[in-house]
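Undergrad: Quick one, fold the following:
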Amino acid sequence: MMKASFKARYEPEKAAAAATVSVKAGDFKLRASLTDATVVNGPSLNGLAIAVEKPGFFIVDYNVPKKDVRFQFMNSVRVAEKPLNLTYIHSKGDGRTILDGALVIDSGNKVSANHVLGTGNTKLKYTYVHGWLTTFEPSYDLGKNAWDFAVTRKFYGDDVLRATYQTSAKNLGLEWSRSSKQNGSFKIIASVNLAEERKIPKLCAETTWEFEM
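TA: This next block holds a predicted model:
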């Protein structure tokens, strides 16, 4: 089975587009993604990436113009009868390695951590789902010594409203999204920096269409 998706992003200053095509081959998935850089000023390989994935086990991404390979390995173990999901990501180009772990306590509680090896960049996050409709996500960045907060609320099945606040940058964001297999998905994002003297909101819209062939 082949699946394809097309995403368009609109901002006051610019517009961008991206497309992804994936093919399932047994236990593996082959994927190619393109950005609008591949067709600007004529067809090119700029913005082209290909990937091989075995869901739940590994992903190998190859960025064609940068000649960069990224490896991602996933595994799950049990700690005190609770599932601990582990992810190892290594980018060959910049030599960066990321370790990510998420401990699922129960259906409404999860603790996760993200660390970049060789740096002080470590983030801790707690996720709490209340009544299956509202999700609270406080997170703490040890490198910046700062808290971030996010609250997500589902409405009418397909609508999701998400509010975020980054204390270090004083960025306040609001996002409304709707997902539908029949009519596609869209997202409207508004953000404002409370530290700026002129607090002018920045607006952005995204739309995504998915197809099966």
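Undergrad: only C-alpha atoms for contact and neighbour calcs from this point on.
TA: Fine.
Undergrad: Relative to the whole chain's centre, how far out is stretch 48-67?
TA: Stretch 48-67 has its C-alpha centroid displaced from the chain centroid by 16 Å (C-alpha atoms, centre = their mean, to the nearest Å).
Undergrad: Pull the residues that contact it.
TA: 27-35, 38, 45-47, 68-75, 93 (C-alpha atoms under 8 Å, 6 or more residues apart in numbering).
Undergrad: buried sites along that stretch?
TA: Buried positions in stretch 48-67, judged by neighbour count with 16 or more other C-alpha atoms under 10 Å: 48-54, 58-63.
Undergrad: Please convert the residues you listed to TSV, extending it with distance to residue 114 and secondary structure.
TA: Compiled in TSV, those are given as follows (distance: C-alpha to C-alpha, whole Å; DSSP: H, G, I helix; E, B strand; the rest coil):
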residue	distance to residue 114	secondary structure
48	28	coil
49	25	strand
50	25	strand
51	23	strand
52	24	strand
53	22	strand
54	22	strand
58	18	strand
59	18	strand
60	20	strand
61	20	strand
62	23	strand
63	23	strand
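Undergrad: ok so, going back, show me which of the contacts of stretch 48-67 are buried.
TA: Buried residues within the contacts of stretch 48-67, defined by neighbour count using 16+ other C-alpha under 10 Å: 29-35, 46-47, 69-74.
Undergrad: Please provide the structure for the following sequence as well, for comparison with the first:
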Amino acid sequence: MTKASLKGKYEPDKVGAVGTLAVNAGDVKLRAYMTNATFVSGPSLNGLSLSVEKPGSFIVDYNVPKQDIRFQFMNTVRVLDKPLNLTYTHERSENQTALNGMLVLDSANKFSANYAFDSGNCKLKYTYVHGGSSTFEPSYDLAKNSWDFAVSHRLYGDDILRATYQTSSRVLGLEWSMNSLFHGNFKVNASLNLAEELKVPKLSAESTWNFDM
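TA: Modelled structure (predicted):
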């Protein structure tokens, strides 16, 4: 089975597009990721990334123009009979290594932590799902000593309204995600920096189409 997706994004000052082509090859998936730079001024290798993925086990990404490679390994262990999902990520060129863990207490409560070995920074997040339709996600950044907050609510069908607030930058965000009629989705984003004297919201729209080939 071959699947393709095309994502278009519009902002007042620019228009962008990315495409993904995925092929199932037994237990692994082969994926090609392309951006605007791949096609501008004719086909090229700019903006092209290739990956090999075994779901739940590993992902290897190769950035063609930068000749850079990124490894990601996933595993699940049990702690007090609760699943702990672990993800180890290493980027060769940036020499960045991170470990992410998510402890699933039940269907409504999850704790997660992300630790960056290069900087020593740690981020903590708690996720609570209320009634199956509303999600609350407070998170704490130890390096910045600041809290971030996110609240999302499922509206009609699978449409989701999500609000975020970053206390360190004082940026307030709002996102509305809607299902489209063409096997994809449509998103509208708005953000407002409350720290700026002239508070002008930034708007963007994004649409994704998925195809089976």
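Undergrad: Overlay them and tell me the TM-score.
TA: The TM-score (TM-score structural alignment, normalised by the length of structure 1) is 0.98; 213 aligned residues with a C-alpha RMSD of 0.9 Å.
Undergrad: follow-up on the earlier one: what is the nearest of the buried residues of stretch 48-67 of structure 1 to residue 200 of structure 1?
TA: Distances from residue 200 of structure 1 to the buried residues of stretch 48-67 of structure 1, taken as C-alpha to C-alpha, are shortest for residue 48 (34.4 Å).
Undergrad: quick one: the closest residue to the closest one other than its chain neighbours from residue 44 of structure 1, how far?
TA: With C-alpha to C-alpha, 6 or more residues apart in numbering as the criterion, residue 48 of structure 1 has its nearest non-adjacent residue at 4.8 Å, and that residue is residue 34. Relative to residue 44 of structure 1, residue 34 of structure 1 is positioned 10 Å away (criterion: C-alpha to C-alpha, to the nearest Å).
Undergrad: Name the SS class of residue 37 of structure 1, please.
TA: Residue 37 of structure 1 falls in the helix class when you classify it by DSSP: H, G, I helix; E, B strand; the rest coil.
Undergrad: Residue in structure 2 paired with it?
TA: Here residue 37 of structure 1 is matched to residue 37 in structure 2, going by TM-score structural alignment.
Undergrad: Near residue 178 of structure 1, how many other residues are there?
TA: Burial of residue 178 of structure 1, expressed as a neighbour count using other C-alpha atoms under 10 Å, amounts to 19.
Undergrad: Does it touch residue 155 like I think?
TA: No. Look at residue 178 of structure 1 against residue 155 with C-alpha atoms under 8 Å: they stay out of range, at 9.5 Å.
Undergrad: Give the residue farthest from the middle of structure 1.
TA: Residue farthest from the centre of structure 1, counting by C-alpha atoms, centre = their mean, is residue 197 at 30.5 Å.
Undergrad: so which helix or strand takes in it?
TA: For residue 197 of structure 1, there is no enclosing helix or strand under DSSP states H and E.
Undergrad: so how far is residue 171 of structure 1 from it?
TA: Going from residue 197 of structure 1 to residue 171 of structure 1 by C-alpha to C-alpha gives 13 Å.
Undergrad: Tell me how many other residues crowd residue 118 of structure 2.
TA: For residue 118 of structure 2, the count of nearby residues is 11 (other C-alpha under 10 Å).
Undergrad: Quick check: chain neighbours aside, which residue is closest to it?
TA: residue 96 (5.9 Å).
Undergrad: repeat for residue 101 of structure 2
TA: Taking C-alpha to C-alpha, 6+ apart, and ignoring the residues beside it in sequence, residue 101 of structure 2 has residue 86 as its nearest neighbour in space, at 4.5 Å.
Undergrad: Next up, the contacts around that neighbour.
TA: 74, 75, 76, 77, 99, 100, 101, 102.
Undergrad: Those residues: which two are farthest apart?
TA: Using C-alpha to C-alpha, the pair of the contacts of residue 86 of structure 2 lying farthest apart is 77 and 99, separated by 14.2 Å.
Undergrad: the more surrounded of those two?
TA: More neighbours sit around residue 99 than around the other of residue 77 of structure 2 and residue 99, counting by other C-alpha under 10 Å; the figures are 18 against 11.
Undergrad: From the buried ones among the contacts of stretch 48-67 of structure 1, which land in strands?
TA: 29-35, 69-74 (DSSP state E).
Undergrad: Could you check stretch 4-23 of structure 2 and say which residues are buried?
TA: Within stretch 4-23 of structure 2, the residues that qualify as buried by neighbour count (16+ other C-alpha under 10 Å) are 4-9, 17-23.
Undergrad: who touches whichever strand or helix holds residue 161 of structure 1?
TA: Secondary structure from DSSP H and E places residue 161 of structure 1 in strand 159-166. When contacts are defined by C-alpha under 8 Å, 6+ apart, strand 159-166 of structure 1 is touched by residues 147-155, 171-179.
Undergrad: Pull out the buried members of the residues you listed.
TA: Members of these that pass the buried threshold by neighbour count (16+ other C-alpha under 10 Å) are listed as 147-154, 171-179.
Undergrad: returning to what we had before: tell me which residues touch the residue nearest to residue 48 of structure 1, please.
TA: 18, 19, 20, 47, 48, 49 are the contacts of residue 34 of structure 1 under C-alpha under 8 Å, 6+ apart.
Undergrad: Can you tell me which of the residues you listed comes closest to residue 212 of structure 1?
TA: residue 20 (11.9 Å).
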